[in-house]
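S.K.: Generate a structure from the sequence data that follows.
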Amino acid sequence: MIVYAVDLGTTNVKVVRYDDAARARATASSPMHYHREGDRVTFDPDTVVDTVLDLIRAAGREAPETESSASIVLTGQAESLVLVDAQGQVVGPGISWMDERSGVQAREMAAAFDPDEAFAITGEPEPVPTWPATKLRWLAQHHPEVLPRVRHVFMIKDFVIWRLTGRAVGEETTRGFTYLYDVSRRDYWPDMLDFCGVTPGMMPEVVPAGATVGPVVPRLSERLPPASYTVNTGALDHFCAMLGTGTYAPGQLSVSAGTVLALSMLADGWTHDPTFRVSFHAGLRPDDTVLFSCADSGGVCLGWLQEILGADGDLGAVEPQLRDVDRGAAPLFLPYLTGLNPPDFNPRARGAFLDLQLRHRRSDLVYSVMEGVAHLLRRNLVDLGAHGQSATSLTSAGGGTASDVWNQLKADVTGVELTVPREPQDACRGAAILALAAGGTIGSIDDTAHLSRPPVATYRPRADPLTDQRYAAFDTALQRLYGP
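M.R.: Model prediction:
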């Protein structure tokens, strides 16, 4: 069986073609296009579908070996909102998760619902403009003529599946990113639906991760390479990445080292605790719960520093100099340029360099930023462990893993071994494994012994009292400057 794994990313749409041993045979990608106006970020949903079809065709040309059957499996972003009427036409443009128009509505939700109860229901510590629920309430208030026309309330992955198959389904791992879903009951939250002006009948049927939805409708299958196609729901990109890198197990923390610092881990004996402010979601198997935490201050801090210094974004250029930095004399960096970061969620926190001196050079500042993000990672690991979810290993993917110095620094600061699979499309690989399991090529997502595996680099922590001293200084500075 051929698998076309589709990653509906925020920046790019990617398609990777895999064989039945999960070996990548071809890759094609195209940028996502947005219209930005003030705090609004929108897109054309049907253009996304056309892009997916074009990329599958391109990947098919690149790897022309044929099979009688093929699966299209989807992963990628979750929250971007698409509305469709009873005639199958899109109602207005798609609204990206990056759209910030609904800040007032997020605050209204926070005031209208008990925060602990809402957290226990939705799996999200607080309502934010990212969630589709807030955009629906914005539409109900500012354009009351829109929602009465709507037949289907989709997120972007739901919409693509619907266009491909004609079935209105919503894959379970993405439901917790709507703020409309009761994660514990595995059903939509009636009170929030009503608050947002939508009805249960407008919401797609919830189906499990990795479920086969059905065949591609004939008018679209004609645009694809010759084969008999089925469509698979896949799962959220972060959770697919866990599967793609072999970390979908309790105690194995998956770290996305991209623009943000995103952490995912399969929970071990999960019971909701309102003091443990990590989001929780349906996982890849029935009854699984995956913990997910996202700190905006990840690689974006390094990108910011390089931009203001007028430096090349290539980490390789500065890597040799980082090895010679006097670690004990380097400035400390608090990576709170975006304010709130888990596990502290302190709205008063701000970014800062401490002990900055004239003698410090670019390499000192780059090292300090890398170390500050590693300190933030350690804070999250400590918080996980304090709530019974200790991480015994770290696996990292993303652009930040190009730096060996940064990888080693994260292992040293956390005291936990870190591995970096050299798999550039980890989410697509995980989605492909879901499709192979659904198609019967493998027995289950745990039956991966005969599949190809990406090479792995391993970074073992090195004990050094200075490492703990600098983390203690970081913690003290954070508390003294901004308090609990």
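S.K.: from here on, contacts and neighbour counts on C-alpha atoms
M.R.: Noted.
S.K.: three-state assignment of residue 280?
M.R.: Following DSSP: H, G, I helix; E, B strand; the rest coil, residue 280 is assigned to strand.
S.K.: Wait, it touches residue 123, no?
M.R.: Yes: with contact defined as CA atoms under 8 Å, residue 280 and residue 123 form a contacting pair (4.8 Å).
S.K.: Need the contact partners of the helix ranked longest in the chain.
M.R.: Using DSSP state H, we find that the single longest helix of the chain is helix 362-386. For helix 362-386, contacts defined as CA atoms under 8 Å, 6 or more residues apart in numbering pick out 261, 276, 297-298, 301-302, 305, 309, 318, 321-322, 325-326, 330-335, 342-343, 390-391, 406, 409-410, 413-414, 471, 474.
S.K.: Which one of residue 280 and residue 123 is surrounded by more residues?
M.R.: Between residue 280 and residue 123, residue 280 has the larger neighbour count (other CA atoms under 10 Å), namely 29 against 26.
S.K.: Tell me which residues touch that one, please.
M.R.: Contacts of residue 280 by CA under 8 Å, 6+ apart are 123-124, 176, 183, 289-292.
S.K.: try it again with 7 Å
M.R.: By CA atoms under 7 Å, 6 or more residues apart in numbering, residue 280 lies in contact with 123-124, 289-292.
S.K.: Might you report the residue contacts of residue 406?
M.R.: residue 370.
S.K.: Could you also give me the structure for this next sequence, so I can compare it with the first?
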Amino acid sequence: MSLRLTCGIDIGSTNVKVLLIDDEARTRWSRSIPVPRVEQDGRPSTDAGSLVRTIEQLIIEGWRATGSTDPIAAISSTGVGEDGLPVGADLQPLDLALPWFDRRAEDDARWLRSHLDQQVRAGVPLDGTRTAAKWHWLRQHRPEVMTRAATWIALTDYPLAWWTRSPFMSMTLAARTGCYDVFERCWLPSHLEMTGAPALPPVVPAGTVIGNVVRGPLLDSGAASTSTRVVSGGHDHPIAASVVRRIDPDAWVDSLGTANLVYGEAVAIEPRTDPYVAFSVPALGNPGIACLGVFEFSAALEPLRARDQGVALKEFLASQEAPGHPGSISAILRSLERALGMAPAGEAFPPELDTRTVLEASCFYARRTLACARSVGPEGNRLYAVGGWARSKALLQLRASVLGEALHTIDEAELTALGAALIALTASDPGRRDSVQRATSVVFPHKDWESRYEAMYSELLRLFEGWERVRCAN
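M.R.: Got it, this is the predicted structure:
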């Protein structure tokens, strides 16, 4: 059967997904499986070669399942922002990729913060999750690997670079390193020198054709040909947001994955520091600046998973309506302190912090983040909830009630992979109209809860502002 397909790959913190769409941007096949991990020094890491083989198997499986006899027209990828690896001149990995959530480089980040100037131009706080901190750590602990490195490739870009034999870095991934000037869109030389960064490949915006598939099982199986275009994508949350903004160009996006990220775009602004908002380049490389507010959502819920094997959390998320009633402001405050690392070290998880209270706390933090982001970008535009957690009607009802506004959703299970597939589709057919059709729905606040949460937020706002003064001072 003749069927023209394009492919989107989403390399997440937890799962890797592959999605195939046709020329009308209709999903023809998708699948999600756990990211293949290995242990190194007792910690999870990623073998980039194994990851490529896993993705190739998924693409071939999907292509065959569609019944298509035509090679895939174009492929793009999106995924984790900070993970990467040193490679040789032949692009073979020289080491495993440390995940962004690996915190062994925290001391390196503190040292870098005390020695680097122009940090505001990087748009993101320099902490242990950043690629910059990992570079410095690798220079100290694995110098032989960094010395041998011909270049560095972001893990999200690696499959594309491997298939084309062309190293590159997607611009939204460069922006997550802590060494890229997101306002001028160029590297910060002093940061690269201080962090010990290896030689870096060209930085390109999303939608850049890197080359064609020139090797591997995709060719051998017929799923791809040497005419299959390979197209740069980038950071997962912004790429997911780009789908929403194709439907609603001025939307704000509340992306609920392993991390919660609020995303919007604004006209050019002066470099600034904000305790809630990081700055980046827009998802598709458009003019202006992207505003990103991040909260480690999954980590905040980890104690709930440990308690009774997470049964209460699963039951809450599976409900059609959020069970229970608004919690007390003291319990919400205590949950926020724990999530932000302000609780006493070693303190046991308090029994009064039930599932709803912990979720409420994360929603209040999101509300403050959204307010700060909107103070920079356009205000009052519709807010869309996307990501795996956005499939829970109970969570969205609770979140809408705390935020005090309706949440719009899009009927697409793998929105992030779809974003990459649409980038590939546009690159394979430059003359096509840049649009996508998906059903949308709206979740409204619970009227009885909304006023209660509004009063709580007014009180919490004073506490937020106190924390902000401390964080900005540090």
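S.K.: Any chance you could compute the TM-score here?
M.R.: Scored against TM-score structural alignment, normalised by the length of structure 2, the superposed chains reach a TM-score of 0.86; 458 aligned residues with a CA RMSD of 3.2 Å.
S.K.: Can you point out the buried residues in the longest helix of structure 1?
M.R.: Of all the residues in helix 362-386 of structure 1, those buried under the rule 16 or more other CA atoms under 10 Å are 363-384.
S.K.: now swap in stretch 39-49 of structure 1 and tell me
M.R.: 40-46, 48-49.
S.K.: Stretch 172-191 of structure 2 now?
M.R.: 172-183, 185, 187-188, 191.
S.K.: Kindly report the same for stretch 280-289 of structure 2.
M.R.: Per 16+ other CA under 10 Å, stretch 280-289 of structure 2 contains these buried residues: 280-285, 288-289.
S.K.: can those go into CSV with extra columns for distance to residue 465 of structure 2 and secondary structure?
M.R.: Shown next, in CSV, are the buried residues of stretch 280-289 of structure 2 (distance: CA to CA, whole Å; DSSP: H, G, I helix; E, B strand; the rest coil):
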residue, distance to residue 465 of structure 2, secondary structure
280, 24, strand
281, 27, coil
282, 28, coil
283, 30, coil
284, 33, coil
285, 33, coil
288, 28, coil
289, 25, strand
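S.K.: I'd like to know which of these is nearest to residue 267 of structure 2.
M.R.: residue 288 (4.4 Å; CA to CA).
S.K.: so what's the closest one up against?
M.R.: 266-268, 282.
S.K.: what's the answer for residue 377 of structure 2, then?
M.R.: Counting by CA under 7 Å, 6+ apart, residue 377 of structure 2 makes contact with 264-266.
S.K.: Out of those, list just those in strands.
M.R.: Those of these mapping onto strands are 264-266, per DSSP state E.
S.K.: Let me know the closest of those to residue 166 of structure 2.
M.R.: Lowest distance from residue 166 of structure 2 to these (CA to CA) belongs to residue 265, with 30.2 Å.
S.K.: quick one: the closest residue to the closest one other than its chain neighbours and residue 277 of structure 2, what's the gap?
M.R.: Nearest residue to residue 265 of structure 2, sequence neighbours excluded (CA to CA, 6 or more residues apart in numbering): residue 290, at 4.4 Å. Residue 290 of structure 2 sits 10 Å away from residue 277 of structure 2, going by CA to CA, to the nearest Å.
S.K.: try residue 47 of structure 2
M.R.: From residue 47 of structure 2 over to residue 277 of structure 2 the distance is 32 Å, taken as CA to CA.
S.K.: Distance to residue 313 of structure 2 added to the contacts of residue 288 of structure 2, as JSON lines?
M.R.: As requested, the contacts of residue 288 of structure 2 are exported to JSON lines (distance: CA to CA, whole Å):
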{"residue": "266", "distance to residue 313 of structure 2": "36"}
{"residue": "267", "distance to residue 313 of structure 2": "40"}
{"residue": "268", "distance to residue 313 of structure 2": "41"}
{"residue": "282", "distance to residue 313 of structure 2": "34"}
